[in-house]
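[1] sequence and predicted structure below; questions after.
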Amino acid sequence: MTSYVSVSDLIRREAPGNPLLCFSPGSIKKRVEQFLAHFPGETGWAVKSNPHPLVVRAVVDAGIRTFDVASRHEIDLILRHCPSATLHFNHPVKAPEDIVYAWHSAAIRSFAIDCPEELEKIDAVLDGAGDTARRDTVLTIRFRNTRPTGTGNYCFDEKFGAHASKAVDLLRFADSLGYRTGLTFHPGSQNRDPESYATLIDLARSIAAESFAQGTAALAHINVGGGFPCSYPGGLEPALKIYLAAIGKAASSIACPLICEPGRAMVAESANLLARINLRRKDDPRLYINEGIYGSFMETPFVDFQPPVQAYSADGTPFPEAGPCDDFQIWGATCDSLDRLRKPVSLPSAIATGDFIEFGMMGAYTNATATRFNGIEPAELIAVTEITSWPTGTTTATQSHCE
């Protein structure tokens, strides 16, 4: 695979007509090192955030050996790159045939559930597998937050999770059948409240105490999920170390191992999107680019964060930091009028057709969710040694411009 020194080098050499995700794995290594050094338990990774083989390879090379998978495809992907991986099938609603494949072919022994019906699906697969099959398998009960704080951009509890009393019933039911058990929760993507993890760990402790005389000592693990945030422009996210410290303090009250499974926090900063401006009309605050919400910007209609930007001229020269800027409405590549970024973007006033915009922190939930609507191909992931980075605490959408 061709590698480029920088985004400017890429533009000069290729003048790309299609959007590209410029991937540099160094940030993945740094994030993994942070989690491994300071999370008080086992650090996994949510594969759904970016299943590209280059990203998976970088995560494995950085030292991750535990993975949250949600389908047969993700199972096979991880086992190709890391045959010795520990896999947790933590999608609360699994296709029956995927359960069969996971247990019998991939030797997965950890499954998340949030209702008796899902437990019964798994139990039917294990029926006849031998006396030790259930004791070798962990059923992790996903429970919901009884006091939602609204700190995440996605409320996962709307779709999954048992109420605390039902979680108690499920733990006891699974235990009575001979399974080992655990507990898990998800505080919401891009969570801005470090203490919410401590609150939910405490709720897990209470659920375990009501379920078993040994309390959390009876559990195989508590999985605190993901939701660890990235510092997008204008956001109020505390530093990662504050989250890990809050979890560490709460961990002193439990007697079983902890697991986390960050997705976005692990890979978002590893890739920036390079998009070309296909049209700027004269005296018009609209820019039409070759990427959009049916590609790498799927999230933008639903969340309150937006990536930082760096502008380049058509020959790859970065626009100077100082200079006049305007707010532009960014429209996507398809013919759909829904295809636009929700918030305006401040860019150099002189930006024109054929120039480029580098959108930062686009390594998560971009190529993973892209479509081919209108026959437009998703952005290709390519290796770039040095991509633009933005400092934590950036407060404007264009840290490189208009200051």
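    All right, it came through fine.
[2] only C-alpha atoms from now on, for both contacts and neighbour counts.
    Will do.
[3] what are the boundaries of the strands in the stretch 101-250 of the chain?
    For the stretch 101-250 of the chain, the strands defined by DSSP state E, counting those that start in this stretch cover 110-113, 138-142, 180-184, 221-223.
[4] redo those strands as CSV? Include distance to residue 382.
    Formatted as CSV, those follow (distance: least, C-alpha to C-alpha, whole Å):
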stretch, distance to residue 382
strand 110-113, 34
strand 138-142, 37
strand 180-184, 35
strand 221-223, 33
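[5] need the winner for burial among these.
    Sort these by mean neighbour count, taking mean count of other C-alpha atoms under 10 Å, and strand 138-142 sits at the top with a mean of 28.
[6] related to what we said a few turns ago, out of the strands of the stretch 101-250 of the chain, which gets nearest to residue 229?
    strand 221-223 (17.2 Å; C-alpha to C-alpha).
[7] from the contact counts, what lies against the closest one?
    Applying 3 or more C-alpha pairs under 8 Å, 6 or more residues apart in numbering; DSSP states H and E, we find strand 221-223 packed against strand 180-184, strand 258-260.
[8] so what touches the first one?
    With contact meaning C-alpha atoms under 8 Å, 6 or more residues apart in numbering, strand 180-184 is reached by 112, 134-143, 171, 174-175, 204, 218-225.
[9] in JSON lines: the helices and strands packed on strand 221-223, plus distance to residue 21.
    Shown next, in JSON lines, are those (distance: least, C-alpha to C-alpha, whole Å):
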{"stretch": "strand 180-184", "distance to residue 21": "33"}
{"stretch": "strand 258-260", "distance to residue 21": "27"}
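[10] this is the other structure I want to compare:
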Amino acid sequence: MPSDRLCRFARVERETPYAAFDVDVAVRAYDRYLAALAGRGRVQFAVKARPEPQLLEALVRRGAGLDVASTSEIRTALAAGCPPELLSHSNVFRTEREIGEAFELGVRVFCADSAAELARLSHSASGASVILRLTSARAGSELPTSARFGCPATEAVALAQMAEAIGLDVAGLTWHVGTQQTDPTRWRTAIEQAASVWSAIHRTGVTTVRVLNVGGGVPARYRRAVPTMETCTATILTAIDDNFGPGELDVVVEPGRSLVAEAGITVARVKSVLDRGGEVAVVLDAGIWNAGLVECLLSDVEYPVHALDHAVDAPRRPVRLCGPTCDPLDELRVLTPYRLPVALAPGDRVLIGSTGAYCASTTASDFCGYPPLPNHVLSARAMEVSW
């Protein structure tokens, strides 16, 4: 269930549809990461997961770094008070102009996975630090990362040599095991590969490698049980111990979804209930496009749903949940049908949980005339800020 503050907020009658985000829930998740790492690593939040200024400010105050993917995100991060030295640019597809803009704004750490990208960095960000991104097995992920990201381990050593030869600082290695990764052993496999590449790079005489960025992928809670943040982090630290041993190692974790998903909710109202030969469709005023729920089209992500105006033990039946547009894709697609009260009727409210990650930044603009949802930001510092 969402936080008590989010539940209290949702119970108050107000115009729908809308989204709400509890900054303090995300900050507590950040603190859980720090406790799990036990001083052995640092956290860089992936801004793309939730570019909420109040959230970024809160994380920066607690010492978090920020992972950015564009000039716009860099400006947002700097406006939130993040020191440029705590920014890392992870988008490996950049023009020289974009690299130059990032460098001028103070970014000094860039990911790369190709010779072409290294050449662009050398030209537009001379002397910058480079984190080489490796490919990684993605089985177990509910939204596997595209194969276009990352270089094979067999190419990484040559890229490290090239980077040093053209004046870049070869700072470390990274990868991504796939978002919403439900198999913690995937990090062990990736760390084993990274250790092999690390040793091979050192044997060539490139000895500046010091950062091990284990990426993101830690799962958030939706409808199905998933490994906890603590379980994933423990697996990561044990694998590092087994493959790297003692020594100075700058370990970075890069959470996005697992930090913010459960901090967000979407509240919608029923527009229509249709019974088509025993198959019931519930049409809401929030859906895929205006609420940014696109991940249920692209992955196995299934948002938890609660009927706000009905008792928990009310008789239920399976339903299809659809959004307000004319698009047949505007439906919350799930493997296990939602079950909502038989008495659910137009005007009743439905709470969609765990919508804090990616939804706010992936809403379509006015598709079919339905604008992106208004967003209410809640925190102890500012009880409600709306936009």
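    Yes, it's here. The structure displayed is predicted, hence computed values, not measured ones.
[11] quick check: TM-score for this pair?
    The TM-score (TM-score structural alignment, normalised by the length of the second structure) is 0.88; 363 aligned residues with a C-alpha RMSD of 2.2 Å.
[12] mind listing the helices for the stretch 51-200 of the first structure?
    53-61, 72-81, 96-100, 116-126, 164-176, 195-211 (DSSP state H, counting those that start in this stretch).
[13] dump those into a markdown table; add distance to residue 377 of the first structure as well.
    Shown next, in a markdown table, are those (distance: least, C-alpha to C-alpha, whole Å):
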| stretch | distance to residue 377 of the first structure |
| --- | --- |
| helix 53-61 | 18 |
| helix 72-81 | 21 |
| helix 96-100 | 29 |
| helix 116-126 | 37 |
| helix 164-176 | 44 |
| helix 195-211 | 39 |
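[14] give me whichever of the ones you listed is most buried.
    Each of these was scored by mean neighbour count; the highest is helix 195-211, a mean of 20, by mean count of other C-alpha under 10 Å.
[15] what range in the second structure matches it?
    Per TM-score structural alignment, the counterpart of helix 195-211 of the first structure in the second structure is residues 185-201.
[16] can you tell me what sits against the matching stretch?
    Stretch 185-201 of the second structure is touched from outside by 134, 136-140, 153, 156-157, 160-161, 173-175, 177, 207, 209, 214, 235-236, 239-240, 243-244, with contacts defined as C-alpha under 8 Å, 6+ apart.
[17] which among the residues you listed count as buried?
    Buried members of those, scored by 16 or more other C-alpha atoms under 10 Å, are 134, 136-138, 140, 153, 156-157, 160-161, 173-175, 177, 209, 214, 235-236, 239-240, 243-244.
[18] residue 123 of the first structure and residue 179 of the first structure: what is the separation?
    10 Å (C-alpha to C-alpha, to the nearest Å).
[19] and if you look at residue 368 of the first structure?
    Distance of residue 368 of the first structure to residue 179 of the first structure, computed by C-alpha to C-alpha: 34 Å.
[20] neighbour-wise, which of the two wins?
    residue 179 (21 against 18; other C-alpha atoms under 10 Å).
[21] so that one touches residue 141, yeah?
    No - if you go by C-alpha atoms under 8 Å, residue 179 of the first structure and residue 141 don't touch, sitting 11.7 Å apart.
[22] which position in the second structure pairs with residue 274 of the first structure?
    The alignment partner of residue 274 of the first structure in the second structure, by TM-score structural alignment, is residue 267.
[23] got a list of what that match touches?
    Contacts of residue 267 of the second structure by C-alpha under 8 Å, 6+ apart are 10, 16-19, 286, 349-352.
[24] sec struct for it, please.
    Recorded secondary structure, residue 267 of the second structure: strand (DSSP: H, G, I helix; E, B strand; the rest coil).
[25] now for the helix or strand harbouring residue 259 of the second structure, which elements pack on it?
    Element membership of residue 259 of the second structure, judged by DSSP states H and E, is helix 257-260. Helix 257-260 of the second structure is packed against helix 23-37, with contacts defined by 3+ C-alpha pairs under 8 Å, 6+ apart.
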